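Have a look at this prediction, sequence included:
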Amino acid sequence: MEIQKFVVDDRDEGLRVDVYLSNQLDHVSRSFIQKLIEQGNVMINGSKEKLKKYKVQENDEIAVEIPDPEILKIEPENIPIDIVYEDDDVIVVNKPQGMVVHPAPGNYHGTLVNALLYHCKTLSSINGVIRPGIVHRIDKDTSGLLMVAKNDRAHRCLAEQLKEHSINRIYIALVHGNIKEERGTINAPIGRHPVDRLKMAVVAKNGKEAVTHFAVLKRFHDYTLIQAKLETGRTHQIRVHMAYMHHPLVGDPVYGIKKEKFHIEGQALHAQTLGFVHPSTGQYMEFYAELPPYFTKIIKIIENISGQR
């Protein structure tokens, strides 16, 4: 049983308790928090009574008892994966669009982790049975490079590089509209959407620092091909930032345009370049993954529409 404690400050006064806690515990869903409240796992100022619609006040002391996670056995599966690099510490994979990185409730099979367990036999244990070896993630419908740690020492080293923003992560994205600037930086905090808890958004309150650098690669009539470099790594960061700039990603089912011309399964976003310092040798290593067929196909269609080559 894990116990988390919080003291409400004036900025959060008036939020309903489940909303407040979902902001504080961003790895836990709001529905799970509501279930904890119903089960008596949340106390405010020592009381568990009448908390369902309670709105927090400044200096409220909140304690949350989070039950130990259900012990799950994630099975290795013989799923083909595109391995770009591998040694005793690290494996770099070019993940296809449509593949989930790690198991989650209701989706315990067919993930990259299932495939890695079959191929590698052992992965780092830091993130537990659900996310063994996973240092960072990319969305299901984002393709491209992902680094995975084979042991805990390598995992800690790579995680520290992520924390220090020293890992080179460059994405290619196709966005709606014509971006006028040649390059720019989006510095806008990202947090849970205040209304739709399944989405992220640029928020002034309870947001975490998020910085994306972008550069225009090519302009089409109604679209722009960009390179986006992550300085931070918030959930859906590039997708949220480009939508915030009124240039949502083509095909994005969450933050994009509803009536999309291109019938693709998800956003046109590809993690093309990944660079990091090797945890054992101390040498900088950089990897590159060509744009996958789904992405190049869309570009050709747009070139034909706009008369560009």
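Received the coordinates, thanks. Residues are numbered from 1 along each chain as shown.

only C-alpha atoms for contact and neighbour calcs from this point on.
Will do.

Which positions in stretch 200-211 come out as buried?
Across stretch 200-211, burial judged by 16 or more other CA atoms under 10 Å covers 200, 201, 202, 206, 207, 208, 210, 211.

Okay, the last one and residue 165: tell me how far apart.
Remark: distance between residue 211 and residue 165 (CA to CA, to the nearest Å) = 10 Å.

List just the nearest of the buried residues of stretch 200-211 to residue 171.
Nearest to residue 171 out of these is residue 211 (CA to CA; 13.7 Å).

wait, that closest one sits on residue 188?
Yes - between residue 211 and residue 188 there is a contact under CA atoms under 8 Å: 6.6 Å.

Residue 285: neighbour count?
When counting by other CA atoms under 10 Å, one arrives at 11 neighbours for residue 285.

From what I see, it and residue 168 are in contact.
No - in this structure residue 285 lies outside contact range of residue 168 using CA under 8 Å: 9.8 Å.

what residues are shared contacts of these two?
Residues touching both residue 285 and residue 168 (CA atoms under 8 Å, 6 or more residues apart in numbering): 275, 276.

Now do the shared contacts for residue 211 and residue 165.
Joint contacts of residue 211 and residue 165 (CA under 8 Å, 6+ apart) are 231, 232.

Nearest residue to residue 185 in space, please, no chain neighbours.
The shortest distance from residue 185 to any residue other than its chain neighbours is 4.4 Å, reached at residue 213 (CA to CA, 6 or more residues apart in numbering).

Kindly report the same for residue 53.
Leaving out its chain neighbours, the residue that sits closest to residue 53 by CA to CA, 6+ apart is residue 16, at 6.2 Å.

Quick one: the strands in the chain, in order.
For the chain, the strands defined by DSSP state E cover 2-7, 42-44, 61-66, 82-86, 90-95, 143-149, 168-176, 183-187, 190-192, 200-202, 211-219, 223-230, 269-277, 284-288.

now residue 120: how far from residue 144?
Separation of residue 120 from residue 144 (CA to CA): 19 Å.

Same check on residue 263?
From residue 263 over to residue 144 the distance is 20 Å, taken as CA to CA.

So which of those two has more stuff around it?
residue 144 (27 against 10).

okay, now the one to match up with it:
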Amino acid sequence: MMQTEEFTVTTTERLDKLVAEQVDNISRSQAKSAIEAGQITVNGAAAKPKDKPKPGDTVHIELPDPEPLDLEPENIPLDVVYEDDDVLVVNKPQGMVVHPAPGHPNHTLVNALLYHSPLSSINGTLRPGIVHRIDKDTSGLLMVAKNDHAHQSLSAQLQAKTNLREYVAIVHGNFKEEEGVIRAPLGRSPKDRKKQAVVADGRPAVTHFRVLERYGNYTLIACRLETGRTHQIRVHMAYINHPVAGDPLYGPKKTLKGDGQFLHARELGFKQPTTGEQLDFTAPVPDNFARMVRHLRQQAGLPVDKAI
């Protein structure tokens, strides 16, 4: 079997870069290899990675279907905050991918969860139990369904916007306001398919924010999600010119040094699927986040050791 795709060139760029920007789940190095293997052509003719097709040219791609991922349980330590017969709440570390995907076939949170517990089957074989996700380099709380009944209940709560999902973030700049709401629709960026962006025809996205501390060039904020779009907080903050510090995708090159964005899912609340009891959880920020806050407080002349 082959997967095929075709697009019309609109900008003058190297072919390998164009393909990586236009086609999901293909890196530039993968595009280069596919071009060299003759799997990517321009106007029906073979090409080189460095070639620059002209606007109006047609790029045709024929790639063999990827090998199916073999999802194996793995004995990876988990920070389980809560567990009952229906749900798990885990505190995901920064740097861990939630579920297998091209480039991340194993060592994910799902691999660890499969070793720990039975999971719901609603999302199929690659995302069992996963009701919502957080980015690889975002840390914090995630709810996981252990059976299909729980999965349906938790998904319905997300749709009804009755869950509590609050994050803390260090962002660039100093807010003029104490709190606010960002209402800006999100969709795939027309300029870079690896990114999300505020686009007129995007899906509705709403983020509530409030200032916790000011450090001059940086601000510590809390963000509550009303919707849960891909990269929502990161894109919304960049949209209002306060990108998340350390964000390699949406932030500036000159930023705080860390292992990715300083963004942590601190609070999570939902109703237990069987009993209806309200469950609320809090997870402290990871050590690297706490050290950065202490550093910024020290620079700003604020008390260093109070709770975040």
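On my side now, so go ahead. A quick note: this is a predicted structure, and the numbers were derived from the prediction, not measured.

Superposing both, give me the TM-score.
After superposition, the two chains reach a TM-score (TM-score structural alignment, normalised by the length of the second structure) of 0.78; 258 aligned residues with a CA RMSD of 2.5 Å.

you'd agree the residue nearest to residue 53 of the first structure is up against residue 51?
No - checked against CA under 8 Å, the pair residue 16 of the first structure and residue 51 is beyond contact range at 9.0 Å.

Compare those two (neighbour count), which wins?
With neighbours defined as other CA under 10 Å, residue 16 of the first structure and residue 51 compare such that residue 51 has more, 19 against 16.

residues in contact with that one?
17, 37, 44.

Name the nearest of the residues you listed relative to residue 298 of the first structure.
Lowest distance from residue 298 of the first structure to these (CA to CA) belongs to residue 17, with 44.8 Å.

these two touch, right, that closest one and residue 44?
No - contact criterion CA under 8 Å: residue 17 of the first structure and residue 44 do not qualify, at 9.2 Å.

out of these two, which sits in the busier spot?
Shown here are residue 17 of the first structure and residue 44; by other CA under 10 Å, residue 17 has more neighbours (24 against 20).

Now do the more buried one against residue 238 of the first structure, distance only.
30 Å.

And residue 99 of the first structure, by the same measure?
From residue 99 of the first structure across to residue 238 of the first structure, the span is 19 Å (CA to CA).

Tell me which of those two has more neighbours.
Higher neighbour count among residue 99 of the first structure and residue 238: residue 238, with 25 against 16, using other CA under 10 Å.

OK, contacts around residue 133 of the second structure?
Counting by CA under 8 Å, 6+ apart, residue 133 of the second structure touches 98, 142.

Aligned counterpart of it in the first structure, please.
In the first structure, the residue equivalent to residue 133 of the second structure is residue 137, according to TM-score structural alignment.

again, but for residue 257 of the second structure
Aligned partner of residue 257 of the second structure by TM-score structural alignment: residue 263.

swap in residue 114 of the second structure?
By TM-score structural alignment, residue 114 of the second structure lines up with residue 117.

which residues are contacting stretch 120-132 of the first structure?
For stretch 120-132 of the first structure, contacts defined as CA under 8 Å, 6+ apart pick out 72-74, 102-104, 113, 117, 133-134, 149-152, 155.

If we use 7 Å, what do you get?
Residues outside stretch 120-132 of the first structure that contact it (CA atoms under 7 Å, 6 or more residues apart in numbering) are 74, 102, 103, 113, 133, 149, 150, 151, 152, 155.

ok, these vs residue 272 of the first structure, which is closest?
Nearest to residue 272 of the first structure, judged by CA to CA, of those is residue 149 at 19.3 Å.

burial measure for that closest one, as a count.
Using other CA under 10 Å, residue 149 of the first structure is surrounded by 29 other residues.

Select the longest helix from the first structure.
Criterion DSSP state H: the longest helix present in the first structure is helix 293-306.

which part of the second structure lines up with that one?
The aligned range for helix 293-306 of the first structure is 287-300, by TM-score structural alignment.

buried residues in that stretch?
Quick answer for stretch 287-300 of the second structure (16+ other CA under 10 Å): 289, 290, 292, 293, 294, 296, 297.

And for stretch 270-283 of the second structure?
Judged by neighbour count (16+ other CA under 10 Å), stretch 270-283 of the second structure contains these buried residues: 270, 271, 272, 273, 283.

Looking at these, which two lie furthest apart in space?
Across those, the longest distance by CA to CA is 21.5 Å; it joins 273 and 283.

Not counting sequence-adjacent ones, nearest residue to residue 181 of the first structure?
Nearest non-adjacent residue to residue 181 of the first structure (CA to CA, 6+ apart): residue 216, at 7.6 Å.

give me every residue that touches the aligned partner of the one you found in the second structure.
When the second structure is aligned by TM-score structural alignment, residue 216 of the first structure is paired with residue 211. Residue 211 of the second structure makes contact with 178, 179, 220, 221, 222, according to CA under 7 Å, 6+ apart.

same thing with residue 251 of the second structure?
With contacts defined as CA under 7 Å, 6+ apart, residue 251 of the second structure is in contact with 238, 243, 244, 245.

List the ones among these that fall in helices.
Using DSSP H, the subset of the contacts of residue 251 of the second structure located in helices is residue 238.

Looking at the contacts of residue 251 of the second structure, which is nearest residue 3 of the second structure?
Using CA to CA, residue 238 comes nearest to residue 3 of the second structure of those, at 34.4 Å.

Just give the number of residues close to the closest one.
Count around residue 238 of the second structure with other CA under 10 Å applied: 20.

check contacts around the equivalent of it over in the first structure.
Matched by TM-score structural alignment, residue 238 of the second structure corresponds to residue 243 in the first structure. By CA under 7 Å, 6+ apart, the contact list for residue 243 of the first structure reads residue 255.

That concludes my questions; thank you for your assistance.
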